[in-house]
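Asks: give the three-dimensional model of this entry:
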Amino acid sequence: MKKIVLTGAIVLVITAFFLFDLNAYLTLDGLKSSLAEFRHWQQQSQLLTGLLFFLLYVVIAAFSLPGAAIMTIAAGALFGLPWGTIIASFASTLGATLAFLTARYLFRDIVQTHFSARLKAINAGIERDGIFYLFTLRLVPIFPFFLVNLLAGLTPISVRNFYWVSQIGMLAGTLVYVNAGTQLAQLTGLPGILSPDLLASFTLLGLFPLLARRLLQLLQHRRVYAKWQRPSQFDRNLVVIGGGAAGLVTAYIAAAVKAKVTLIEARKMGGDCLNYGCVPSKALIRSSRLVHQIQHGEDYGLLRQQPAFSFRQIMARVNDVIRRIEPHDSSERYTGLGVDVQQGYARIVDPWTVEIQYSDGHMQRLTTRSIVIATGAKPFIPPLPGLDETGYLTSDTLWEAFSNRDTPPERLVILGGGPIGCELSQCFARLGSHVTQIEMADRIMIREDEEISALAKAALLQDGVAVLTSTRALRCERDGLRKIIVVEQNGTEQKIEFDELICAVGRVARLTGFGLEALGIETQRTVVTNEYLETLYPNIYAAGDVAGPYQFTHTAGHQAWYATVNALFGEFRKFKVDYSVIPWATFIDPEVARVGLNEQEAREKGIACEITRFNLNDLDRAIADSATQGFIKVLTSPGKDNILGVTIVGEHASDLLAEFTLAMKHKLGLNKILGTIHIYPTLSEASKYVAGEWKRQHVPQLLLKWVEKYHAWKRGKAD
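Replies: Okay, here's the model as predicted:
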């Protein structure tokens, strides 16, 4: 109600201003004709005239009324250059601040709520560099000051900063107009005040804050490098530490643009994804799913039977899959692409020197213009008492440990309810293990919607996994040959016996052993970088799991492009990493895939959205494949078809997500998807159907009523 009253008052004042033609007084001719009367009032009471003039100026600026320039000229004509400048400067700044506060009070929450996703990067830029941008706008008179006031009110810039920047930034322009007012008789029009030369001077002056900021950056960089001796020439353009996804893509791009690049890997080329993560886990998932399908043959018109399989052969297939993909990431391939591949341990000696220690003990030092740290991550081991005594496996070590087993472990405990824990739990349960999954939170897959978590838990329970949520692991114990984990749930301790235990409670960045501490490069959970992936040193970058904020192979490759281009060509232009459209998937059955916002995040961030849903049990191909479990859920802006986020649950959900990821990346709405031909019968038709469901909900009912009347009229009209 307060906002409505205030808005009404503003509209009333502006309407009255134009209705009574008050703007006629705020012209150059109006000022000249009224000057004698103003001087008469000034002679009667100079203090009162000055105060009333000040208040009038504040009102005009606060209500964004046309005439602020005339008021500034009038200040010079009435009060002279010194006092006129003081009055106009403070009145204009105070009025501008009131307009700023009004816009903030009335509109900022609405704008930020409805356009939060688009404004996220702008808000971050304003919080970081808003003072410089505002100062530039204030110094250049070609930007309408009233518009700057209103738009600034919608941003996160503080009132204090807005006031003092405006006070100083508008001073130069105020002086010019006040000085022109002292020569009022010679003025024939406002354009005469600002000559092209003067405008050019103001523009150059307006660029000064940005140039000053650049100068400060250069000085800061010099201070960072002050204690190091820069080489006069370099052995390499780029040295990459780590041969995982981020490191491989970085080296590939650098070699493709003919840079001299060295890639250093201490362990296995391909990193965690090829050797311990994505590749072996997906191979195991495929085998376990086939076992599950044979067990449920009646779903496909077959006889139900128990499949006979060798766990040793399944693990052999996993290793064979790794071997078949290895050539894609091998030293031989990258050497052929022009990359100098070195097998050894890398340590950054100074900002331009990397030392390589080889397995035979000898060392080599390389100087380089830039360095990319791509050392990846490793499984986090919780500080659980007794864990070392009972023994444990991780997503890195289980493949070798299980490769020579004839059967899977009979009793398996998996710590963690995230994507890795869920995938492994379902796999081993389908292969015959009695799996107990322990999660401290109140649900598994905590980053997804509650609905998704419940569905995932139901799928795991159906496959025989004992899912214990809100359960805290207390300690591990040995009782002879028996291995036990003690957990607490609802205040009650429970002992669970196991043969093997897998820690899948997350991964942590590999931060030690590379010389980061000696260089003073800040690390927290990851290497601290800016939006360009630069560390403390502008020529040292980080990409992939070691940089965060996502730990996906595809985001590692995504970051690698930015790190490489910025490292090699940053002196010409640097690119900020774009995290606006990041897809991911959890490969349980049914798969869960997501891009952008989900309901949970939209609710937490206060983002208004509409939700459109299509269930796969209405899709012909899903029915034919007996794969009807799942749905597509799309979040859009209220009343619009632009996509804020998509969650897909179902068979091949990760593949179906690609169309929505493309649409979000290139700002294509649901109408574009609806207008695209999809092959029948395919699972991809679900994308079109969910778009059609959105369209059905937004049919213009009033127009349809008129169309109905038109058709009725056509039926009754003789040709």
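Asks: contacts, neighbours, all on C-alpha from now
Replies: OK.
Asks: contacts for stretch 439-454?
Replies: Counting contacts by CA atoms under 8 Å, 6 or more residues apart in numbering, the residues outside stretch 439-454 that touch it are 415-419, 456-457, 467-473, 592, 598-600, 649.
Asks: make a PyMOL selection of the buried ones in those residues.
Replies: Provided next is the PyMOL selection string for whichever of those are buried by 16 or more other CA atoms under 10 Å:
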select buried, resi 415+416+417+418+419+456+457+467+468+469+471+472+473+592+598+599+649
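Asks: which of the contacts of stretch 439-454 fall in helices?
Replies: When helices are assigned by DSSP state H, the members of the contacts of stretch 439-454 inside them are 419, 456-457, 599-600.
Asks: in CSV: these, plus distance to Ser33.
Replies: Supplementary listing: the ones in helices among the contacts of stretch 439-454 in CSV, determined by distance: CA to CA, whole Å:
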residue, distance to Ser33
Pro419, 78
Ala456, 80
Lys457, 82
Glu599, 64
Gln600, 64
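Asks: pretty sure Lys268 contacts Leu248?
Replies: No. At 11.9 Å, Lys268 does not count as touching Leu248 under the criterion of CA atoms under 8 Å.
Asks: out of those two, which sits in the more crowded spot?
Replies: Set side by side, Lys268 and Leu248 show more neighbours around Leu248, with 26 against 17, by other CA atoms under 10 Å.
Asks: can I assume that one sits in a helix?
Replies: Yes. Leu248 sits within a helix when classified using DSSP: H, G, I helix; E, B strand; the rest coil.
Asks: report the contact partners of it.
Replies: Counting by CA under 8 Å, 6+ apart, the residues that Leu248 touches are 242, 263, 270, 329.
Asks: any chance of the residues you listed in CSV, with neighbour count and distance to Gln697 too?
Replies: As requested, the contacts of Leu248 are arranged in CSV below (neighbours: other CA atoms under 10 Å; distance: CA to CA, whole Å):
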residue, neighbour count, distance to Gln697
Gly242, 31, 50
Leu263, 26, 54
Gly270, 25, 47
Asp329, 19, 48
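Asks: what about the closest residue in space to Asn617 that isn't next to it in sequence, neighbour count?
Replies: Using CA to CA, 6 or more residues apart in numbering and skipping residues adjacent in sequence, the residue nearest Asn617 is Thr628, 4.4 Å away. Applying other CA under 10 Å, we find 19 other residues in the vicinity of Thr628.
Asks: one more, so I can put them side by side:
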Amino acid sequence: MKRLGILLLLVAVVAAWFALDLGHYLTLATLKSQQAWLATAYRDNPLMVIGAFFLVYVAFTGASIPGAGVLTLAAGAIFGLAIGTLLVSFASTIGATLAFLASRYLFQDAVQARFADRLRPINAGMARDGPFYLFTLRLVPVVPFFAINLLMGLTPIRVFTFFWVSQLGMFLGTVVYVNAGTQLAQIDSLRDIATPGLLLSFAALGLLPWAGKAIMGMIVRRRIYARWQKPKQFDRNLVVIGAGAAGLVSSLIAATVKAKVTLVEAGKMGGDCLNYGCVPSKALIKSARIADAMRRADSFGLTPMEPSFSFPEVMRRIHAVIAEVEPHDSVERYTGLGVDVVKGYARIVDPWTVEIAREDGATQRLTTRSIVIAAGAAPLVPDLPGLEGSGYVTSDTLWEEYAKLDEMPRRIVMLGGGPIGCELAQAFARLGAEVTQVDRGERLLPREDADVADLARAALDASGVKVLTGHAALRIENDADGKRLIAASADGEVAIPFDALILAVGRKARLTGYGLEELGVEVERTVVTDAYLATLYPNIYAAGDVAGPYQFTHVAAHQAWYASVNALFGQFRRFKADYRVIPWTTFLDPEIARVGLNEQDARAAGVAHEVTIFPLHELDRAIAETAKEGFVKVLTPPGKDRILGVTIVGDHAGELIAEYVLAMKHGLGLNKILGTIHTYPTMSEANKYAAGEWKKKHAPQRLLALVGKYHAWRRG
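Replies: Modelled structure (predicted):
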């Protein structure tokens, strides 16, 4: 109510100003006609006139009422250059700050909540360069000063910063106008003061801070490169290290724009996703799902049966799938696309030189304008006593190691409760292994909401996995009685026997062996980059798992566009990597797909939200397919249909989430999804019904009551 009262008061003042045509009292002609009287009043009562003028000026600028230009001329005509400049400088800044504070109090919260995603990069820019932006706007009057005051109030710029930058930025203009006021008789129009030459001079002055910043950037870059000798010419425009998703996309983009690019890979083309991760795991999951469906055939009116299979055949199928996908990422394909592919180990010896220990034994040195590091990540192996003699495999090595086995291990311990651990635990359990999943956390999938983690655990339980959360692995024991994992829980130590141990406790970026230490490139858990994916050296970029913050194949490909384009064309324009809408899927059965905020993230960030849920057991297609487990959960701002985030649990969740990814990317709300025709009967209707649930909660009840009365009247 306070905000509404202040807003109504300001609107009333401005409306009265225009309705009563009070502006005709504040014109150049009126000022000239009253100049003698004003001078006499100042001579007779200087302090009173100074005080009155100061308050009037503050009131006009604070209320964003036009007329500051004439008032500034009046200051020169009445008080002279020195006192007039002093009065206007402080009065204009105080008035501008009052308008700034009013805008912040009245509108900032609502605007920031309504346009949070779009304003996030603007807020980041203001936090970094806000004083530069404000100073330039004050000197380059492309936007009226009152609009600057109001718009800046919507940003997170500090009040004191706004005050002093405004005073500094407006000072020269104040001097010019006050000085013109001392020569009032020679002025017929405000255009006589704001000449094109003067405005261009101010514009040049306003750009000085940016020029200074650019010069400082050049000095910093020269200092960074000072100890290196830059080549006079280059063998390549770009060298890419690593042929996973990020490296393949980076090199393909470079070749597409006709740059000369070399792609260096020490292992297998296609990286982790093709050879050790996404492709083989999904092939395994499919085989396991078929086995589970055979056991549950009675759910579909068929006779259930225990699947009989050869584990070596399952592993051969997985490798056949890899082999079928492999040509998409092969040396031959990329060579044909114009990429120079070199098999070997790459090491950066200076910011423009890459040394390659080639697979054929030769050593090759290439000079290059830019470098993209796309070395990927490797499974994390914990420092666990007894681990080395346990015969463990990781989520990477199991595909080669288990392909050598005649039978699937009977008892498997899966160490790790993240997406990889959950997926593999369920798959091996469905194929008949006795799987025990161990995780030190209190629940599985800690990045997901509690209700999602509960569904995941229920799915694992139903598949036969014994889940032990809150159990910290202590050591491995290996003796005549067999192998055991010793874990500690709140109830004490427990021994878990196993025939096979799979480690799925996370992945770490590959940071060593590439010369980063010698170059002084900062690394933490990943290569440290700026918003443009550049390292300490502006011509060396990183993308994919080695750069973080997400370890997903699709994010690696997404980052590769920014890294390669910035590396090749950054001298003209650079692009900040955009992480606003990042989806991911955990390929359990049922699948768990996510984009944007979930409930626990929203609470942690203090984001006001409401939750809409549509359960899949109400969806016709899910009922027909006996796939009723799960839901669509949508987060929106209170009373708004803008999508903050979506979690989908259910069959084909990874496909269903794409509609919400598109909607969030392009600012489409739930009303748009509700108004889109979805084929019946399909799982995708769940998205429309979720939007319908939101609409029902926000139906205009008063209007509907009136419509009901109207229809009753129509019936007579």
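Asks: please state their TM-score.
Replies: TM-score for the superposed pair, counting by TM-score structural alignment, normalised by the length of the second structure: 0.94. Supporting figures: 716 aligned residues with a CA RMSD of 2.4 Å.
Asks: re the thing from before, of the contacts of Leu248 of the first structure, which belong to strands?
Replies: Judged by DSSP state E, the subset of the contacts of Leu248 of the first structure located in strands is Leu263.
Asks: which one of the contacts of Leu248 of the first structure is nearest Glu493 of the first structure?
Replies: The shortest gap between Glu493 of the first structure and any of the contacts of Leu248 of the first structure belongs to Gly270, at 42.4 Å (CA to CA).
Asks: show me what contacts that closest one?
Replies: Applying CA under 8 Å, 6+ apart, the residues contacting Gly270 of the first structure are 243-245, 248, 326, 329-330.
Asks: now Val240 of the second structure
Replies: Contacts for Val240 of the second structure (CA under 8 Å, 6+ apart) come out as 247, 250-251, 261-264, 371-374.
Asks: redo these as CSV? Include distance to Pro549 of the second structure.
Replies: Formatted as CSV, the entries for these read as follows, by distance: CA to CA, whole Å:
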residue, distance to Pro549 of the second structure
Gly247, 17
Ser250, 18
Ser251, 21
Val261, 26
Thr262, 26
Leu263, 23
Val264, 23
Ile371, 20
Val372, 17
Ile373, 15
Ala374, 14
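Asks: do a quick rundown of the strands in the stretch 401-550 of the second structure.
Replies: Using DSSP state E, counting those that start in this stretch, the strands of the stretch 401-550 of the second structure run over residues 411-415, 434-439, 466-469, 472-479, 482-489, 492-498, 500-503, 507-509, 540-542.
Asks: and of those, who's closest to Ala291 of the second structure?
Replies: Taking CA to CA as the measure, those were each checked against Ala291 of the second structure, and strand 434-439 came out nearest at 15.0 Å.
Asks: mean distance, that closest one to its aligned residues in the first structure?
Replies: With the two structures superposed, strand 434-439 of the second structure lies on average 2.0 Å from its match in the first structure, counting by mean CA distance after the TM-score superposition for the first structure.
Asks: so which residues of the stretch 51-200 of the first structure form helices?
Replies: Counting by DSSP state H, counting those that start in this stretch, one finds helices in the stretch 51-200 of the first structure at the ranges 68-103, 109-114, 116-139, 145-152, 159-169, 171-182, 196-225.
Asks: before we move on, back to that, thought the residue nearest to Asn617 of the first structure was touching Pro590?
Replies: No. Counting by CA under 8 Å, Thr628 of the first structure sits too far from Pro590 to count as a contact (9.7 Å).
Asks: which of the ones in helices among the contacts of stretch 439-454 of the first structure sits closest to Lys709 of the first structure?
Replies: When these are ranked by distance to Lys709 of the first structure (CA to CA), Glu599 comes first, at 39.9 Å.
Asks: which ones are touching that closest one?
Replies: Glu599 of the first structure makes contact with 449, 635, according to CA under 8 Å, 6+ apart.
Asks: the closest residue to Ala473 of the first structure other than its chain neighbours: how many residues sit nearby?
Replies: If you skip the residues right next to it in sequence, Ala473 of the first structure has Val487 as its closest partner in space, 4.3 Å away by CA to CA, 6+ apart. Applying the criterion other CA under 10 Å, we find 20 residues in the vicinity of Val487 of the first structure.
Asks: how much space between Val487 of the first structure and Glu439 of the first structure?
Replies: In this structure, Val487 of the first structure and Glu439 of the first structure are 10 Å apart, going by CA to CA, to the nearest Å.
Asks: common neighbours of the two, please.
Replies: Joint contacts of Val487 of the first structure and Glu439 (CA under 8 Å, 6+ apart) are 471-472.
Asks: quick one on the thing from earlier: will you turn the contacts of Leu248 of the first structure into CSV that also has distance to Gly570 of the first structure?
Replies: Output for these, formatted as CSV (distance: CA to CA, whole Å):
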residue, distance to Gly570 of the first structure
Gly242, 22
Leu263, 20
Gly270, 27
Asp329, 27
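Asks: on that earlier part again, any common contacting residues for Thr628 and Pro590 of the first structure?
Replies: When contacts are counted by CA under 8 Å, 6+ apart, Thr628 of the first structure and Pro590 have Gly650 as shared neighbours.
Asks: picking up where we left off before, alignment lookup: the residue nearest to Ala473 of the first structure to the second structure.
Replies: Alignment note (TM-score structural alignment): Val487 of the first structure maps to Ala487 of the second structure.
Asks: what's the closest non-adjacent residue to Tyr25 of the first structure?
Replies: When the adjacent residues along the chain are set aside, Tyr25 of the first structure lies closest to Leu31, with 6.3 Å between them (CA to CA, 6+ apart).
Asks: wait, what's in contact with the one you found?
Replies: The contact partners of Leu31 of the first structure, taken as CA under 8 Å, 6+ apart, are 25, 70, 74.
Asks: quick one: the helix or strand containing it to the second structure mean distance?
Replies: Counting by DSSP states H and E, the element that carries Leu31 of the first structure is helix 28-44. Using mean CA distance after the TM-score superposition for the first structure, helix 28-44 of the first structure ends up 3.2 Å from its aligned counterpart in the second structure, as a mean over the superposed pairs.
Asks: list the buried residues of that helix.
Replies: Under the neighbour-count criterion of 16+ other CA under 10 Å, helix 28-44 of the first structure has 28, 31-32, 35, 38-39, 42 buried.
Asks: what's the distance between stretch 133-151 of the second structure and the middle of its chain?
Replies: The gap between the average C-alpha position of stretch 133-151 of the second structure and the chain average comes to 29 Å, counting by CA atoms, centre = their mean, to the nearest Å.
Asks: what's the end-to-end length of it?
Replies: Across stretch 133-151 of the second structure, the straight-line distance between its terminal residues is 12 Å, by CA to CA.
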